[in-house]
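Undergrad: here you go, sequence then predicted model.
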Amino acid sequence: MSSKKKLTVKRLVIFLVISFLPLSMLIPILWAVYGEPLYSGKNEQLAVISYLTGVFGMMVPAVAHLITRLVTKEGFDNTYLGVHFKGKEGYWFAAMAVKLIEGWAGLFLLWAVFMKGTAFNEAYPNINMQNMGAYLLQLAASIIIFFPAFGEEWGWRGYMMPKLLELMPKPAAVIVGGIIWGLWHAPLTIAGHNFGTDYPGYPFTGILMMCLFCVLMNCFLTLVTEKTRSIYPASFIHMINNSLGAAILLTVFGSETAIKKVQELNSIELFFAMTCFTAMTAVISFVLFIKKDKSKIESI
C-alpha cells in the first residue's frame, strides 16, 4: 500500500471513530437513565430527548469531518461546499424531485398491495386543496431538517465516500459506504428507531434492514454528490426523505381505515413497502455512477 493510501486509511479511521463514538456511548446511558428504549419507551419525556438525540447524532459526522481535517492537517480543499449548477441542472432537479415522487408512489403502492377491497378515494379521502396546502407547508417547514441533514451528508458523502473511492472501485465503495452508514445507525436501531423493538429477530433484523436501506440511499446520494461536486443536493434529498415520505403522506391524506390497515403491518413488511421505489432509484443511480465517462476515455 502506498504512503498516500495509508494516509487516506488513517484519516478515514479517525473520522469513523469520531463519528461512531458519541451515539454508541450516549444511547446506552439514556436507556439506563430512563429504564426503557429511547425510541419506543412510554415515558413522555423520551419524545423530546429522542428528537434532540437524533438531531445531535446527525450533526456528529460533520463535526468528525472538521476535526479529522484539522487533526491530520489535511486542509480544506475539495470540501464539497461549493455550488455548481452549470451542466449539472438535472442532478439538482433530481435532488428536489425524486424523493417527492417516491413518496407519492409509495402511497399508491400501500393502497394497491395492502388495502385490497378499499377504493382509492376511500383510502385517501383527504386529497384536496386544503390538505395539499398543509402538505406544501410541511414541505416548506422541512427546511429546518436541512441543517441536521447537512450534518450527516457533509460527513458521509462529503468525507467518507471520497476516501472510500480513493481506496477501492466505485461499486465496492458505494456498498461498503452504505453498510458503514447503516451500522452507524445501530445504536438508534437497537433503541427502537425506525422499526421499534417488537419484530422478529430484534435487533439484528432491524440493523440488517437499516444497512440495506443505507446502501440503497448511498447509491443516489453519492451519485448526485460526485456529479455536482457539492454536498447540498444530497442534503436536500436527505431532508425530504426524513420529512416527506409515504408515511407522512399517509397521515395527511389517509382515512382511518387506511391508517389502521398499515398499522397492522409489522415494521419489516412496512419497510419493504416503503423502500420499493428507493430500490428502483438506487439501481438507476448505481448504473449511472459506475458507468465510465466516455469523454474522459476518448481524451486519454
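TA: Now that the structure is in, tell me what you want to look at.
Undergrad: could you use CA atoms for every contact and neighbour count after this?
TA: OK.
Undergrad: quick one, what contacts Val63?
TA: 151, 155 (CA atoms under 8 Å, 6 or more residues apart in numbering).
Undergrad: got it, and Lys99?
TA: For Lys99, the contacting residues are 237, 240-241, 245, by CA under 8 Å, 6+ apart.
Undergrad: got it, and Pro233?
TA: Counting by CA under 8 Å, 6+ apart, the residues that Pro233 touches are 91-92, 95-96, 224-225.
Undergrad: on that earlier part again, dump the contacts of Lys99 to JSON lines, plus secondary structure, neighbour count and distance to Trp156.
TA: Output for the contacts of Lys99, formatted as JSON lines (DSSP: H, G, I helix; E, B strand; the rest coil; neighbours: other CA atoms under 10 Å; distance: CA to CA, whole Å):
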{"residue": "Ile237", "secondary structure": "helix", "neighbour count": "26", "distance to Trp156": "14"}
{"residue": "Ile240", "secondary structure": "helix", "neighbour count": "24", "distance to Trp156": "17"}
{"residue": "Asn241", "secondary structure": "helix", "neighbour count": "19", "distance to Trp156": "16"}
{"residue": "Gly245", "secondary structure": "coil", "neighbour count": "20", "distance to Trp156": "21"}
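Undergrad: try this one side by side with the last:
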Amino acid sequence: MKKYIITILAVSWGLTGLIFLNPKTAINNFGLIMFIPLIMTIIFHKIEEKKTGMKEKILKKRFNRKAMLFGCLYPIVFVMICAGIAVMLGQGTVVLDKEPVVWIIRLLVTVLIGLFSALGEEYGWRGYLLPKLTSIYGKKKAVLLTGAVWSLYHIPVVYLLAKLTGLGNPLLICVIQAAVVFVSNFAFSFCYYLSDSIIPVIFYHSIWNTWNTAILGDIYTGKQGIVHGKIFIVNGEGVIGLAIAATAINYFWKQFDNYKIKNIA
C-alpha cells in the first residue's frame, strides 16, 4: 500500500503543479486532478491481476437501501445545518436569484454530471484504499489512514487556488480544508461500510460537491452560493463545516464496530 499511496500523491501533486503553471487556465482545469485516483487504481489493479489472476469488481458490489439513503440525505442535511448556523450567527445572508424550480432542476442535473468526477476519487479512496487498509489494520485505523491520505491529496490544489483567487490566507485555508476533509472521511467511510459498495459513496460525494457549492459557495473558486457571506467561514469545507463535522466523529467512530463487512476483516 505504501507504493500506491506514494505514487498517487506524487502524481496528483505533480499534475497540480503543471496545471498551475498557467494561472489563466488553472481554474478551469484543476478538476482533472479528481481522476488521478481512478487512473492510478486501474493501473495498480492491472499489476495485481497479473500477479494473482484475481479481478477486482469495485463497481459491481451490491449496495443496500440504508447506505444509499445515508449517502443521499446526509450531505444535504449537513449543508443545510451549515447554512442555518451561518444565517443565525449573522455570517450569511440568503440570496436566491433564480426561480426555485430552475434552481432544483439545475441541482439535480449537476448531481448527475458530478457522479463522473466523484467516481474519479471514490474509485481510489473508498473503492481501493479503504478496503485494502481495512483488511490489514481493521476499520478504525484504516479510516484514519485514508483520511490522512485524502487530506494530503487536497493540500496543493487548495493552497494554489487560495493564492490565485485571493479568497484568504492560503495557509490557513489549506489547514482548515485539510482538517475538514480528514473529519469528513469518517462519514464517507461509514457510508462505504454500510454496504461494502462505493455506489452510495459516489452519490454522497456528488451531492456533497453540488449542494455545498450551490448553497454555501465554492471554496475553490470563491464563487458565492445562495447563502452569501465569507466563504471561508460559512462553507461546508470551512470553519462552520469543520465544527459540525468534528461533532459527528464520535458517533461514526462507535458505529465502525457495529458493522461486519463482507470480505473485510
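TA: Arrived safely. Since the structure is predicted, the reported quantities are computational estimates derived from the model, not experimental observations.
Undergrad: export the contacts of Lys99 of the first structure to TSV and tack on distance to Arg229 of the first structure?
TA: Listed next are these as TSV, based on distance: CA to CA, whole Å:
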residue	distance to Arg229 of the first structure
Ile237	15
Ile240	20
Asn241	21
Gly245	26
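Undergrad: you'd agree Asn235 of the second structure is up against Leu216?
TA: Yes - contact criterion CA atoms under 8 Å: Asn235 of the second structure and Leu216 qualify, at 5.0 Å.
Undergrad: one step back: among the contacts of Pro233 of the first structure, which recur in the second structure?
TA: Among the contacts of Pro233 of the first structure, the contacts conserved in the second structure (both residues aligned by TM-score structural alignment, their matches' CA atoms under 8 Å) are 91-92, 95-96, 224-225.
Undergrad: related to what we said a few turns ago, go through the contacts of Lys99 of the first structure and say which is closest to Gly103 of the first structure.
TA: Comparing these against Gly103 of the first structure with CA to CA picks out Gly245 as the nearest, at 4.5 Å.
Undergrad: list the contacts of the nearest residue to that closest one once chain neighbours are set aside.
TA: Distances taken as CA to CA, 6 or more residues apart in numbering place Gly103 nearest to Gly245 of the first structure, at 4.5 Å, with adjacent residues excluded. Contacts here follow CA under 8 Å, 6+ apart; on that basis Gly103 of the first structure touches 244-246, 249.
Undergrad: let's verify Gly103 of the first structure: helix, strand, or coil?
TA: Three-state call for Gly103 of the first structure (DSSP: H, G, I helix; E, B strand; the rest coil): helix.
Undergrad: what does it align to in the second structure?
TA: Mapped onto the second structure by TM-score structural alignment, Gly103 of the first structure lines up with Val79.
Undergrad: can you tell me the helix or strand for the corresponding residue of the first structure for Ile39 of the second structure?
TA: Using TM-score structural alignment, the partner of Ile39 of the second structure in the first structure is Val63. Element membership for Val63 of the first structure (DSSP states H and E) is helix 45-71.
Undergrad: out of the kept ones among the contacts of Pro233 of the first structure, which sit inside helices?
TA: Taking DSSP state H, the ones among these that sit in helices are 91-92, 95-96, 224-225.
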